[in-house]
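J.: what shape does this take:
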Amino acid sequence: MKEHKPVVIVGAGVSGLALGNFLLREGIDCVVLERRDRDHVERRQRAGVIDTRATRAFRKRGLEDRVVGGAPVQAGLGFRLDGRDRWLELAVEEQLEGRFCPQQVLVRNLITVFEQDGGDLRFGAEVAVEDIDRPRVRLGDGSIIEGDFIAGCDGSHGATRAAVPEDRITHHSHEYGYAWLVVLAEVPAVRPTLLAIHQRGFAAQFGRGPTASRFYLQCPLGDTAEDWPDERIWSELETRFGEPIATRGPIVEKQPMPLRGEVLSPMSHGGLHLLGDAAHIVPPASAKGMNLALYDADALADALVHYYRKDDPSLLDAYSDTRLREVWNYQAFATWFTDTVHDAGDATYRGEFRHRVARADFERLFISGTANRLLGEFIAGLN
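T.: Got it, this is the predicted structure:
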């Protein structure tokens, strides 16, 4: 069997579902194909903040009230420096409009709205990309979907990235040299965000809804989940936060994650355009991964609308170059912020010199309006 869809979206993560909803609102037919089942997709927990720019992208298409929930993002960051509270008020010139919204909540809302509006969403769809220059995918049942374009939204190990010949793509990567133990626990967050800078290493707590928190603990490369029994996790968090954990709820999952950055260039190959983790990865300390994926979806939707309504491919032709300029800008921010919050606490990894430089960088945020505003612009997605 063979069918045709103008836009074939592979992957029902944030970028794929956002793009599908954006196109549907603009009257452009598409299909979203996801190899996992619905339950897995709706339970997958990662990011938790939709920044100002991403919120505005949903508003632009009349979707903000339907998909963006959660408390407003505060105009500041809470730090615990050597056991002492430091609140950094961000002096941004524009009003912050971001939301604390767990990724699984955003995904569920995007799925609901897409289906309510008549979108074609298929779970359990095994996809092989047969041609990227004349876009065509084959499903596990042997059927074929041909399209004008393929949007690769299926992550760093997905079918769309694998379909690009190695001689047509350049991989740029950076390994930070340490890992985070990523912990999901049934513990309500006392604060929406708390970042601890401590000589034993970085730690953080982020709210993930009213009853859950995501904790992060800097740990050596090579550590396994078995190296971190629950009691050790709670003890180390209390040491780095400098206070007892008010509630020790069940730990639902824990997994070491080496910190890395990655950019693939170009992001367009014939009729295939890559989005989100399929094209770039930033460390979670910057809180930009999900938001960069949403920027990609917004930009590609604008380019496709321009193409179909005006028969003008100029925005599509410029998609890769335009997005890569911004991706590298936010990679620069992510690298600086990640190194600063780690080096400012831990002098053992890169030495006393880098430790003191990071402390100076950190203190500058409190005394320099220029440095403070720049940080605020990056956090809001407005730089």
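J.: CA atoms for contacts and neighbours, from now on please.
T.: Will do.
J.: show me where this protein has its helices.
T.: Assigned by DSSP state H, the helices in the chain fall at 14-25, 38-43, 52-60, 64-67, 103-116, 159-162, 230-241, 289-310, 314-343, 351-367, 369-380.
J.: quick one: buried residues of the second one?
T.: Read that as helix 38-43. Using 16 or more other C-alpha atoms under 10 Å as the test for burial, helix 38-43 gives 41-42.
J.: show me what it is packed against.
T.: helix 103-116 (3 or more C-alpha pairs under 8 Å, 6 or more residues apart in numbering; DSSP states H and E).
J.: now do the helix it packs on and helix 289-310, the angle between them.
T.: 20 degrees (axes from the mean of the first three to the mean of the last three C-alpha atoms, to 10 degrees).
J.: what lies in contact with helix 103-116?
T.: 13-14, 17-18, 20-21, 24, 41-49, 66-69, 120-121 (C-alpha atoms under 8 Å, 6 or more residues apart in numbering).
J.: structure for this one too, so we can compare:
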Amino acid sequence: MRTEVAIIGAGPAGLLLSHLLAQDGIESIVVETRSAEYVASRIRAGVLEHSTVELLDSVGLGGRLRAEGDEHRGIYLQWPEERHHLDFVDLTGCSVWVYGQTEVQKDLAAARSAAGQEIHYEVTDTALHDLDTERPSVSFKDIDGTRQTIEAAVVVGCDGSFGPSRAGIPQTVRESAERVYPYSWLGILADVAPSTDELIYAWHPDGFAMHSMRSATVSRLYLQVPNGTDVSTWSDDRIWDALATRLGHGQNGWRLRPGPITEKSVLPMRSFVQTPMRHGRLFLAGDAAHIVPPTGAKGLNLAVADVAVLAPALLALLRKKDAGPANSYSENALRRVWRCTHFSWWMTTMLHISEDPFDAHLQLSQLRWVTSSEAGAAGLAENYAGLPIGF
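T.: Next up is the predicted model:
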């Protein structure tokens, strides 16, 4: 097989990149280890930044988002006996949208299917070759076990933490930085209407809690738990009791509505950045290059920002024979990656309980400053909702 861009990974980053390239007349083939059904059902991010929504609108992918998503002006920050609303629109002019990654994936998959995009699902033994040449290739075994090869001008790794692309950057070149946090999130999906109009981020002596949502009838909630927590040790009643305590059930008349829990999982928290994000004709985007804890709602938005920078760079390289934007892709993308990595770290360390009581005083001091200082609130709002794609 021959194409211009071989894309490894059919999640949001890979499919959005194929969509952006197709709009510029650039052909691509996508390969994916998982099944289409598995990729479509992965429960991931649910908050889209202002710039992400604008980009999806601009390329014809925002229709269902606008019709079925939920626009939010801001978030609540909370600690015992205190709850404060930060209005992002007043502070920065930017809102965010609650629209699950599963829905973004559906929209992308439908658009690529309608366009006849070639996607190979359930492939195995994916390998990258000749990345230092102008004719790199990707080989794999298809679902029938037949060995296939895609010859391309460019290979893009959008295959997350466990795919082969990250290792395509030679050890002599690549560097990584990582922070593993001493706690995890126990996340649930529940068939119950949200008990809040906007997300609640709650600091509590028992541990962090968060109230999010997926729709008018489905709530998404999280609890800070120790690393290594076995989800089976948390009964539904125990989860709802802990959420009620940490989110302030009964505080100023507010009540948490419990409901049937349909999904439980434990998510470890870590930050990871690998540099560079480009070597030869290999480019990395999304989780293949970086991971952030979900506290700052940055994972999916960073992947979108990566491919929004990469697509025009590949257009310049392949159509205009201008290698400048491709050569600067890693540097340009990493500016935003590190800004969002810092913000995610800051939100995480401000809200999660540690074993050191000194930290609790620092956290409450930060929360009081952010909620009482317009400058502090504006800084949080800009990072959460208002960073432009090219930042």
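J.: pick the most buried one from the helices of the first structure.
T.: Of these, the one with the most neighbours on average (mean count of other C-alpha atoms under 10 Å) is helix 14-25, at a mean of 26.
J.: circling back to that earlier point, figure out which of the helices of the first structure is closest to G140 of the first structure.
T.: helix 159-162 (12.5 Å; C-alpha to C-alpha).
J.: average distance between that closest one and the second structure?
T.: Here helix 159-162 of the first structure, set against the second structure after superposition, deviates by a mean of 1.9 Å using mean C-alpha distance after the TM-score superposition for the first structure.
J.: so where in the second structure does that helix end up aligned?
T.: Mapped onto the second structure using TM-score structural alignment, helix 159-162 of the first structure covers residues 164-167.
J.: now do stretch 42-60 of the first structure
T.: Residue span in the second structure matched to stretch 42-60 of the first structure, by TM-score structural alignment: 40-58.
J.: what about A177 of the second structure, neighbour count?
T.: A177 of the second structure: 10 surrounding residues under other C-alpha atoms under 10 Å.
J.: the closest residue in space to L65 of the second structure that isn't next to it in sequence - how many residues pack around it?
T.: The spatial neighbour of L65 of the second structure that comes closest, neighbours along the chain excluded (C-alpha to C-alpha, 6 or more residues apart in numbering), is Y99 at 6.8 Å. Neighbourhood size, Y99 of the second structure [other C-alpha under 10 Å]: 23.
J.: what's the match for Y99 of the second structure in the first structure?
T.: Checking TM-score structural alignment: Y99 of the second structure goes with C101.
J.: swap in L15 of the second structure?
T.: Checking TM-score structural alignment: L15 of the second structure goes with L17.
J.: surely that match touches V32?
T.: Yes. Using C-alpha atoms under 8 Å, L17 of the first structure is in contact with V32, at 7.4 Å.
J.: hey, what's in contact with both of the two?
T.: With C-alpha under 8 Å, 6+ apart, L17 of the first structure and V32 have common neighbours G11.
J.: separation between the closest residue to L15 of the second structure other than its chain neighbours and S51 of the second structure?
T.: Excluding its sequence neighbours, the residue lying closest to L15 of the second structure (C-alpha to C-alpha, 6+ apart) is L108, at 6.1 Å. Per C-alpha to C-alpha, to the nearest Å, L108 of the second structure is found 17 Å from S51 of the second structure.
J.: kindly report the same for L300 of the second structure.
T.: 12 Å.
J.: H171 of the first structure maps to what in the second structure?
T.: In the second structure, H171 of the first structure lands on S176 (TM-score structural alignment).
J.: now do the contacts for that match.
T.: By C-alpha under 8 Å, 6+ apart, the neighbours of S176 of the second structure are 272-275.
J.: which one of those residues is nearest S215 of the second structure?
T.: Using C-alpha to C-alpha, the contacts of S176 of the second structure come closest to S215 of the second structure at F272, 30.3 Å.
J.: which residue in the first structure lines up with that closest one?
T.: Looks like F272 of the second structure aligns to E262 there (TM-score structural alignment).
J.: quick one: contacts for the nearest residue to that match once chain neighbours are set aside?
T.: Nearest residue to E262 of the first structure, sequence neighbours excluded (C-alpha to C-alpha, 6+ apart): S173, at 4.3 Å. By C-alpha under 8 Å, 6+ apart, S173 of the first structure lies in contact with 260-263.
J.: now, the most widely separated pair of these?
T.: Among the contacts of S173 of the first structure, R260 and V263 lie farthest apart (C-alpha to C-alpha), at 10.4 Å.
J.: neighbour count for those two, which is higher?
T.: Using other C-alpha under 10 Å, the more surrounded residue of R260 of the first structure and V263 is V263, with 21 against 17.
J.: hang on, the earlier thing: the match of F272 of the second structure is in contact with A278, isn't it?
T.: No. Using C-alpha under 8 Å, E262 of the first structure makes no contact with A278, being 9.8 Å away.
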